[in-house]
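Enquirer: The amino acid sequence is not available; the structure is as follows:
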């Protein structure tokens, strides 16, 4: 039986909104600088991850510059090797992003657990991650800018890129040209 999230993780109003949208929070999967990721299940029994971002923990620059980029990229992603978003809502100064659950963790965890990667598997996953990245670059004209093993999720022997917090659109539609980043931010 999955553990329920701690009582103070979600208030009654937020749990009511989550239930109204057809989800139930099951347990905590991990945490980062600005938020926490939980496992959720919908009425049809399908699992998803919900990233809860505490907007109070972000400075205004991050909220105004990087968060809109991440949300925009998540919404526009339509590729099997890019994590899909199902729903986004804000409640009590927290942003809740329901997205595809990669039930086998990330490649950093896999590498640690298995003492690296066997070459055929590394080739397969590299191809899949590259395929998602090519879609991001060529179709969405967006640069990820934070590719690392922690941001490549694994599910059923397939990988998907995630964490688009530093993503940036690199195309000026008015001038029909690529925009090069002057910084990594």
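Expert: Perfect, I can see it now. Being a predicted model, the structure only gives us computed values, none of them experimental. Numbers count the residues shown, from 1 in each chain.
Enquirer: all contacts plus neighbour counts: C-alpha atoms, from now on.
Expert: Noted.
Enquirer: is it true that residue 87 touches residue 98?
Expert: Yes - under the contact definition of CA atoms under 8 Å, residue 87 touches residue 98, with a separation of 5.0 Å.
Enquirer: next, the one to line up against it:
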């Protein structure tokens, strides 16, 4: 018997093991918009996977169904060491199951919390992997649009794995890289998502989110979340007013080089924000270029 199955049965002796296709379903790893993500073990090969179980009953609108279809289509089209791998899609009367690589190192969010913040050599390696994955996506005309710590996992070798492509979208050419749907998590979303006429450059939005992630890696907290009038960032309009009117502050332990990179990425005006190529060429990432 697989060790994960034996451990689960020891912890839950009264529960019947659930099966989904060729997989035994064990503990819940997380909850998404449309259902749960469970650890699965292949009954023949013992391979551990993450099974994203989506209840068909939750896909009650065209918009919701299109998000699931888009995520599957994007994942079928990508192959990169820092992007979660899609193994299979299993459909039943009640569920759509997306069978994904299991990144057993947990969320990057929890890894940072456990250390309070990351030292720059560790952060530089992880950030280079994130940028490598995002650059690959953009080279395939895909923008993620919901990059945040909770959507970055670690594998057993402590490498970054980008997940959750429900908001991802494609564009035909760099000239067509204009998106219209506002999405993503407010604290990671670029100002132009709220304060423009409804169109924005998707690749630039991903770069802003990567800047927020890097700031959180190095400081242990998010930038721009210290507005006394809006402490939780719940009021999106207040949040973006604050971003536009506040100079970015840094903890004293962050190096000048890292601050310079962040000041190039977290630029409210998207046309003045660093491009991905400029980020990749920055001296702070030289060790992992």
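Expert: Thanks, I have it. Keep in mind the model is a prediction, meaning the values are calculated, not measured.
Enquirer: So if I had to pick from residue 87 and residue 98 of the first structure, which one is more boxed in?
Expert: Ranked by neighbour count (other CA atoms under 10 Å), residue 87 of the first structure and residue 98 place residue 98 first, with 23 against 12.
Enquirer: Tell me which residues touch the more buried one, please.
Expert: The neighbourhood of residue 98 of the first structure, defined by CA atoms under 8 Å, 6 or more residues apart in numbering, consists of 48-51, 85-88.
Enquirer: Am I right that it sits in a helix?
Expert: No - going by DSSP: H, G, I helix; E, B strand; the rest coil, the assignment for residue 98 of the first structure is strand, not a helix.
Enquirer: now it: how far from residue 12 of the first structure?
Expert: Distance of residue 98 of the first structure to residue 12 of the first structure, computed by CA to CA, to the nearest Å: 18 Å.
Enquirer: Could you do residue 161 of the first structure as well?
Expert: Distance from residue 161 of the first structure to residue 12 of the first structure, counting by CA to CA: 33 Å.
Enquirer: Could you do residue 181 of the first structure as well?
Expert: If you measure residue 181 of the first structure against residue 12 of the first structure using CA to CA, the figure is 43 Å.
Enquirer: same check, this time on residue 99 of the first structure
Expert: Residue 99 of the first structure is 22 Å from residue 12 of the first structure, where distance means CA to CA.
Enquirer: Please, where are all the strands along the first structure?
Expert: Applying DSSP state E to the first structure gives strands spanning 23-31, 35-42, 47-54, 85-91, 94-100, 142-143, 152-155, 158-161, 168-169, 171-172, 177-178.
Enquirer: circling back: so if I had to pick from residue 161 and residue 12 of the first structure, which one is more boxed in?
Expert: Counted by other CA under 10 Å, residue 161 of the first structure and residue 12 do not tie: residue 161 has more neighbours, with 29 against 10.
Enquirer: For the more buried one, which residues are in contact?
Expert: When contacts are counted by CA under 8 Å, 6+ apart, residue 161 of the first structure touches 81-83, 129, 132-133, 147, 151-153.
Enquirer: can you pick the most crowded of those residues?
Expert: Using other CA under 10 Å as the neighbour definition, these reach their maximum at residue 153, which records 27 neighbours.
Enquirer: what sits against that one?
Expert: With contact set as CA under 8 Å, 6+ apart, residue 153 of the first structure has these partners: 102, 104-107, 159-162.
Enquirer: before we move on, the earlier item: can you list the contacts of residue 98 of the first structure in CSV and add distance to residue 123 of the first structure?
Expert: Below are the contacts of residue 98 of the first structure laid out as CSV (distance: CA to CA, whole Å):
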residue, distance to residue 123 of the first structure
48, 27
49, 27
50, 30
51, 29
85, 27
86, 29
87, 32
88, 34
